[in-house]
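> please find the sequence and the predicted model below.
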Amino acid sequence: MTNSTYPIGTPGTKWNNNDKADWLTRQNIKRSYQNEVVTLINELKDELNVEQYGELNYVAGKYPLFVLKTADFNTNKPTVLITGGVHGYETSGVHGALRFAKTAAQKYSLHFNIVIAPCISPWGYETINRWNPEAIDPNRSFYEGSPAQESAAIMAYVKSLELDLIAHIDLHETTDSDNSEFRPALAAREGTVNTNWNIPDGFYLVADSTKPEAAFQKAIIDSVAKVTHIAPSDENNQLIGVPQEQFGVINYAARELGLCMGFTNAPYVTTTEVYPDSPTASDEECILAQVAVITSALDYIINL
């Protein structure tokens, strides 16, 4: 699909407010944030501290935002941030964060303060969407004065902690719908011509080009490879149109692009990209891959 066939807007012209309103009317609720996410968060209240750090307030609905924190928070320990659901449609990011919280957070709290924001974009989760109701991509909006409520809320909360982070792990997916829906929609919104890239068949990481920490990324890839397959590069040695830095790893200018992984000064950062549409990958496998990322990243830091 190219922007010339996208059903909203005028080819070659950026969307106006009417186009964005038209887009919003075509979105619909497909699953429940309350039932599938908040319920799981509340089940962990006996083990972890649950804090509401904000609320999204849209015409499309109000959504409370939650973090989970390890109980024995101590400023003498390094602090780790785990984020999921920045793109709400990327399901294993949300449930991988929650699974880690349930199964491993307490173990690692011996070494770290851990802050988990499992679902930064709950409306996106419910509508299986990359954007928020205002047709803004939260994962291009992590900068001062952000236009995205989702991005602004978590940035303000992390700033309020007044702690330096040692690591930030942002959990994402790359899906076939990136080519079938989200990239065409982006081109239509921006009035540009869409050119799809090859969807990598497997897991990969996106590192921050300003602090790539190649050994850190490799340790994660080696661990995830025991759970799910790592994406091979294409014929141009690229993944999603970006040169591969090492097997399963590409670099992005995170802060320049307004990416979630770029908004802190943590020295160890990575963005995961699980591939849920692989015929060989189950939903459970995708969740376990996300958990493997977190545990291997923390193990690496412990063993420095």
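In hand now; what should we look at? Numbering: from 1, shown residues only.

> rest of the way, CA atoms for contacts and neighbours
Fine.

> N17: neighbour count?
11 (other C-alpha atoms under 10 Å).

> what about it, distance to N139?
Taking C-alpha to C-alpha, to the nearest Å as the measure, N17 falls 21 Å from N139.

> same question, N179
17 Å.

> now do N28
From N28 to N139 the distance is 21 Å (C-alpha to C-alpha).

> quick one: the strands in the stretch 51-200 of the chain?
61-70, 79-84, 113-117, 165-171 (DSSP state E, counting those that start in this stretch).

> now do the contacts for F142.
Residues in contact with F142 (C-alpha atoms under 8 Å, 6 or more residues apart in numbering) are 151-152, 155, 255, 258-260, 262-263.

> what number of residues lie near the nearest residue to it once chain neighbours are set aside?
Leaving out its chain neighbours, the residue that sits closest to F142 by C-alpha to C-alpha, 6 or more residues apart in numbering is G258, at 4.5 Å. A count of nearby residues for G258, using other C-alpha under 10 Å, gives 20.

> could I get the contacting residues of G258?
Neighbours of G258 in contact, by C-alpha under 8 Å, 6+ apart: 139-143.

> and what about it, helix, strand or coil?
Three-state call for G258 (DSSP: H, G, I helix; E, B strand; the rest coil): coil.

> neighbour-wise, which of N28 and N139 wins?
A direct count of neighbours by other C-alpha under 10 Å for N28 and N139 places N139 higher, at 21 against 13.

> burial count for the residue nearest to I136 when sequence neighbours are not counted?
Counting by C-alpha to C-alpha, 6+ apart, I136 lies nearest to A148, which is 6.5 Å off, once chain neighbours are set aside. A count of nearby residues for A148, using other C-alpha under 10 Å, gives 23.

> show me what contacts A148?
Contacts of A148 by C-alpha under 8 Å, 6+ apart are 132, 136-138, 141.

> ok, V291 next?
Neighbouring residues of V291 by C-alpha under 8 Å, 6+ apart: 96-97, 99-100.

> that's a helix at it, yeah?
Yes: counting by three-state DSSP, V291 is found in a helix.

> any idea how far A97 is from it?
Taking C-alpha to C-alpha, one finds V291 at 7 Å from A97.

> cool, V242 as well?
27 Å.

> between these two, who's got more neighbours?
A97 (28 against 16).

> can you give me the helices for the chain?
Listed in chain order, the helices of the chain (DSSP state H) span 17-25, 33, 39-42, 91-103, 105-108, 122-127, 149-161, 177, 183-190, 214-224, 283-302.

> in the last one, what counts as buried?
Going by neighbour count (16 or more other C-alpha atoms under 10 Å), the buried part of helix 283-302 is 285-299.

> second one coming, line it up with the first:
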Amino acid sequence: MTDQYPIGQAGKPWQAAEKQQWFATQTKKRDYFEDIEPLINALKADLRVEQYGVLNYDTQYPLYALKSANWHADLPVVLVTGGVHGYETSGVLGALAFAKQHAQTFEGQFNLLILPCISPWGYETINRWNPEAVDPNRSFYANSPAQESQLAMDYVNQYQASIALHIDLHETTDTDNSEFRPALAARDGKVNHNWNIPDGFYLVGHTQKPQAAFQKAIIHAVQQVTHIAQADEHNALIGVPVEQFGVINYDATHLGLCMGMTNAPYVTTTEVYPDSPNTTPQNCIDGQVAAIEGAIAYLAAQK
């Protein structure tokens, strides 16, 4: 448990005034148009770049998808999403690094569909929520309250029947305990209970389609690049019982998580720990890329 968050009153959910007060404290810390958009545009030689929407906030943010240059309608689709939580940097950069390194690797096997930065405002302000104090990664359902989630779903839905694999790239950071969980508890008028931050990489599978062998294959691939988080004294990660080494499960559909937005039989969410003394920013990016590679290798082996 932590001290009361500085916005709102204990036990009382935020109303519009508190949300506005929270929004007024947010500041721009980095630039989507300088950091991310050029990396996306640089991939136009190897991938098709499509703008699938615009986020309408004080700043208008164009949203981009990357597609295999030679799209084959009869091939299964591999969906990669990053930056649903914009502050989780290696999710964004990992998606882009994978696109740069492997744009043509799977030509003729799979169609690649990559949404590298679903929440640009969150990227710029290093935030989990959007400007309306809504978490996009709890908002992937019909009539979503988050523009970020609704626009992504509207775009991805046209490929729904062909998506075989969806991997959503995330991080678990120290700020989960220092800022984001206390803010969440305050917003919802609840008591905050922090979790143990796992030191290392782990996966969150979907309880409705856990695919244990698939998750295990990804963990094995990532182990070649970076360390896997050990369970805590309760045999749990972030308060959830471990299903197998490095893997926990959430009901993604019930919770409105990004990995629950498709009918893909193989889905997972990655989590790296960038604050670990045993890793580096590049190592975190490499871990994300290895996770995608491991997931696709497993899918290819099922053919």
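Thanks, I have the structure now. Treat the numbers as computed from the prediction; the structure is a model and nothing was measured.

> distance to P267 of the first structure and mean neighbour count for the strands of the stretch 51-200 of the first structure - can I get that in TSV?
Below are those laid out as TSV (distance: least, C-alpha to C-alpha, whole Å; neighbours: other C-alpha atoms under 10 Å):
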stretch	distance to P267 of the first structure	mean neighbour count
strand 61-70	21	19
strand 79-84	11	24
strand 113-117	16	24
strand 165-171	6	25
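
> can those go into CSV with extra columns for distance to T127 of the first structure?
Formatted as CSV, these follow (distance: least, C-alpha to C-alpha, whole Å):
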stretch, distance to T127 of the first structure
strand 61-70, 12
strand 79-84, 16
strand 113-117, 19
strand 165-171, 18
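
> what does stretch 244-254 of the first structure correspond to over in the second structure?
The aligned range for stretch 244-254 of the first structure in the second structure is 242-252, by TM-score structural alignment.

> quote the end-to-end distance of the matching stretch.
16 Å.

> and for that stretch, what's in contact with it?
With C-alpha under 8 Å, 6+ apart as the test, stretch 242-252 of the second structure has contacts from 201-208, 210, 215-216, 219, 228-231, 235-237, 240-241, 258-260.

> over to stretch 188-196 of the first structure?
Outside stretch 188-196 of the first structure, the residues that touch it by C-alpha under 8 Å, 6+ apart are 1-4, 6, 8-15, 179, 183-184, 186-187.

> now which of those would you call buried?
Applying 16+ other C-alpha under 10 Å to the contacts of stretch 188-196 of the first structure, the neighbour count classes 2-4, 6, 8-11, 14-15, 179, 183-184, 186-187 as buried.

> which one (most neighbours) among the contacts of A148 of the first structure?
P138 leads those on contacts (other C-alpha under 10 Å) with 27 neighbours.

> quick one: map that one onto the second structure.
Checking TM-score structural alignment: P138 of the first structure goes with P136.

> I230 of the first structure too?
Matched to the second structure by TM-score structural alignment, I230 of the first structure sits across from I228.

> what distance do you get for that match to H102 of the second structure?
In terms of C-alpha to C-alpha, I228 of the second structure sits 24 Å off from H102 of the second structure.

> let's see if you can find the most crowded of the contacts of F142 of the first structure.
Neighbour max across the contacts of F142 of the first structure (other C-alpha under 10 Å) = C260, 28 neighbours.

> closest one to W23 of the first structure among the strands of the stretch 51-200 of the first structure?
Distance to W23 of the first structure, taken as C-alpha to C-alpha, is lowest for strand 61-70 among the strands of the stretch 51-200 of the first structure, at 16.0 Å.

> with the second structure overlaid, report how far that closest one is off on average.
By mean C-alpha distance after the TM-score superposition for the first structure, the fitted strand 61-70 of the first structure averages 0.6 Å away from its aligned residues in the second structure.

> what range does that strand cover in the second structure?
On the basis of TM-score structural alignment, strand 61-70 of the first structure is assigned to residues 59-68 in the second structure.

> contact partners of the matching stretch?
So stretch 59-68 of the second structure is contacted by 40, 46-55, 99, 103-104, 107, 111-118, 120-121 (C-alpha under 8 Å, 6+ apart).

> buried subset of these?
Taking 16+ other C-alpha under 10 Å as the criterion, what is buried in the contacts of stretch 59-68 of the second structure is 40, 46-49, 53, 55, 99, 103-104, 107, 111-118, 120-121.

> who touches the aligned partner of Q4 of the second structure in the first structure in this structure?
Alignment note: Q4 of the second structure maps to T5 in the first structure; criterion TM-score structural alignment. Contact analysis of T5 of the first structure by C-alpha under 8 Å, 6+ apart lists nothing.

> ok, the aligned residue in the first structure for A183 of the second structure - how many residues close by?
Aligning on TM-score structural alignment places A183 of the second structure opposite A185 in the first structure. Using other C-alpha under 10 Å, A185 of the first structure is surrounded by 23 other residues.

> correct me if wrong: A185 of the first structure contacts S4.
No: taking contacts as C-alpha atoms under 8 Å, A185 of the first structure lies outside contact range of S4: 10.4 Å.

> thought H206 of the second structure was touching V267?
Yes: using C-alpha under 8 Å, H206 of the second structure is in contact with V267, at 6.8 Å.

> find residues that contact each of these two.
259-260.

> so for those two, which sits in the more crowded spot?
V267 (27 against 23).

> so who does the more buried one touch?
V267 of the second structure neighbours (C-alpha under 8 Å, 6+ apart): 165-167, 205-206, 209, 259-260.

> same deal with V227 of the first structure?
V227 of the first structure neighbours (C-alpha under 8 Å, 6+ apart): 285, 288-289, 292.

> one more: T81 of the second structure?
T81 of the second structure touches 91, 95, 114-118, 166-169, counting by C-alpha under 8 Å, 6+ apart.

> now which residue in the first structure aligns to it?
Residue correspondence to the first structure (TM-score structural alignment): T81 of the second structure is matched to T83.

> from F216 of the first structure, how far off is that match?
Taking C-alpha to C-alpha, one finds T83 of the first structure at 18 Å from F216 of the first structure.

> same list, the contacts of V291 of the first structure, but as JSON lines with distance to A21 of the first structure please.
Output for the contacts of V291 of the first structure, formatted as JSON lines (distance: C-alpha to C-alpha, whole Å):
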{"residue": "G96", "distance to A21 of the first structure": "32"}
{"residue": "A97", "distance to A21 of the first structure": "32"}
{"residue": "R99", "distance to A21 of the first structure": "36"}
{"residue": "F100", "distance to A21 of the first structure": "37"}
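
> and which of those residues is nearest K226 of the first structure?
Each of the contacts of V291 of the first structure was scored against K226 of the first structure by C-alpha to C-alpha, and G96 proved nearest at 16.1 Å.
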